[in-house]
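**Student:** what follows is a predicted protein model with its sequence.
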Amino acid sequence: MEAFLISTGIVALAEIGDKTQLLAFVLAAKFRRPLPIVLGILVATLANHACAGALGAWITSMVSPEVMRWVLGVSFIGMAAWTLIPDKLDDEDTKLARFGVFGTTIVAFFLAEMGDKTQIATVALAAQYKSVFAVVAGTTLGMMIANVPAVILGDRIANKIPVRVVHGIAAAIFAVLGIATLLGAGERLGF
C-alpha cells in the first residue's frame, strides 16, 4: 500500500505544471471533448508507466542491493532538482490531430512522457518498492489526479494553482526519499 500511496502523491505533485499537464490544457482547448481526452491520457499513461515499471523491476534484478541503494538515492535527489525546473510544451506534441481526439491524446501523451520526470520517477519507484503493479497503479492515478481537472476545468484553474509551491513540495518529497534511501532506510524491509 505504501508503494501505491507514495507513487500517487509524488506523481500528482510532480505533474502540476509539467509539460503533459500543459498538453492536457492544449488538447482540452483544441478539441473541447473531455471524455476521449481523459481516456487517451489513461491509456497512454498505463502503457508508458507499465514499460517504466518493468524497466525498474529489471534494473533491480541486474544490480546488487548496495549499488541499487546508491543509484536510487542519487536518482531521487536528481528528481528533486529536476522537479524545480519548469517544463515547456513543444509544438510537435500537439500536431497529431489526424488521429482523432482519442488517438491524438494517446500518441501525444505517450511521446511527451518519454524521458519525462514522471516516467523516470516510475522507473525509480518500481526499483525501490519492487512492486510494479502498485507503483504503476499509483503513478497512473497521480497522472489522472493532475490531468483530469486540467482537461475538465481548463483555463478556469490554470492560473489559480501555485505551481512553484507544488513543485517545491514534490522536490522536497523526492529529496527526503533520496536521502532516506542513501542512509539505508528500508534495508530491513528488503528495499
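**Tutor:** That came through, no problem.
**Student:** could you use CA atoms for every contact and neighbour count after this?
**Tutor:** Fine.
**Student:** longest helix in the chain, by residue count?
**Tutor:** Identified as the longest helix of the chain according to DSSP state H is helix 34-62.
**Student:** tell me the buried residues in that one?
**Tutor:** In terms of neighbour count (16 or more other Cα atoms under 10 Å), helix 34-62 has its buried residues at 34, 36-46, 48-57, 59-60.
**Student:** okay, now the one to match up with it:
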Amino acid sequence: WVVGLSFIAMAAWMLVPDRLDDDEMPRASQRGAFAATLILFFIAEMGDKTQIATAGLAARFDTAAVAVVAGSTLGMLIANVPVVWLGDRYAPRIPFAVVRAASAALFALLGVATLLW
C-alpha cells in the first residue's frame, strides 16, 4: 500500500509545473545541452550500477582493463549522444503540459493498480 500511495502522490506532484526564475538558471544550461549533460551525467552516474559493473569487469579481465573501460564509455556515448542531440533540437516543440498530464495519469494508474492487486 505504501508503493501504491507513493505512485498516487507522484501523480499529484507531476501536475505541478517546475518553476525556475531566469536569474536562477544553472550555469551549465547557458552553455548548451552538451555542457549541462556532461556535468549532470557525471554527477548522476557516480557510483551507479554501470560503473560498478565496469570496475568488476576490469578487475576480472585485468589484462583488458583499458578495453573494458573504453567499451563501457563508448556504449554510454552511443546510448546518450543521440538522445541529448534530439532533446536539444526538439525540446522547444514538446508540449510539456501534455507530457505532465500523461505522466501523472500513468503514475495514478500504476498507483491504483498496485493498490488493487
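**Tutor:** On my side now, so go ahead. Just so it is clear, the structure is predicted and the values come from calculations on it, not from any experiment.
**Student:** superposing both, give me the TM-score.
**Tutor:** Superposed pair, TM-score by TM-score structural alignment, normalised by the length of structure 2: 0.48. Supporting alignment: 76 aligned residues with a Cα RMSD of 3.6 Å.
**Student:** just checking, what packs against the longest helix of structure 1?
**Tutor:** On a contact count with 3 or more Cα pairs under 8 Å, 6 or more residues apart in numbering; DSSP states H and E, helix 34-62 of structure 1 meets helix 19-31, helix 100-113, helix 117-129, helix 132-153.
**Student:** which neighbouring elements make contact with the last one?
**Tutor:** Read that as helix 132-153 of structure 1. helix 2-15, helix 19-31, helix 34-62, helix 117-129.
**Student:** what's the angle from the longest one to helix 100-113?
**Tutor:** Angle, helix 34-62 of structure 1 to helix 100-113, by axes from the mean of the first three to the mean of the last three Cα atoms, to 10 degrees: 30 degrees.
**Student:** with the second one instead?
**Tutor:** Helix 19-31 of structure 1 and helix 100-113 meet at an angle of 160 degrees, taking the same axes, to 10 degrees as the criterion.
**Student:** quick one: distance of helix 19-31 of structure 1 to the chain centre.
**Tutor:** Centroid displacement of helix 19-31 of structure 1 relative to its chain, using Cα atoms, centre = their mean, to the nearest Å, is 16 Å.
**Student:** buried residues, it. List them.
**Tutor:** Lys19, Thr20, Gln21, Leu22, Leu23, Ala24, Phe25, Val26, Leu27, Ala28.
**Student:** and stretch 146-166 of structure 1, by the same measure?
**Tutor:** Buried residues in stretch 146-166 of structure 1, counting neighbours by 16+ other Cα under 10 Å, are found at Ala146, Asn147, Val148, Pro149, Ala150, Val151, Ile152, Gly154, Ala158, Val163, Val166.
**Student:** related to what we said a few turns ago, which one of the helices and strands packed on helix 34-62 of structure 1 lies closest to Trp70 of structure 1?
**Tutor:** Nearest to Trp70 of structure 1, of all those, is helix 117-129, at 11.0 Å by Cα to Cα.
**Student:** in a markdown table, list the helices and strands packed on helix 132-153 of structure 1 along with distance to Thr140 of structure 1.
**Tutor:** What follows is these, written out as a markdown table (distance: least, Cα to Cα, whole Å):
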| stretch | distance to Thr140 of structure 1 |
| --- | --- |
| helix 2-15 | 7 |
| helix 19-31 | 13 |
| helix 34-62 | 6 |
| helix 117-129 | 9 |
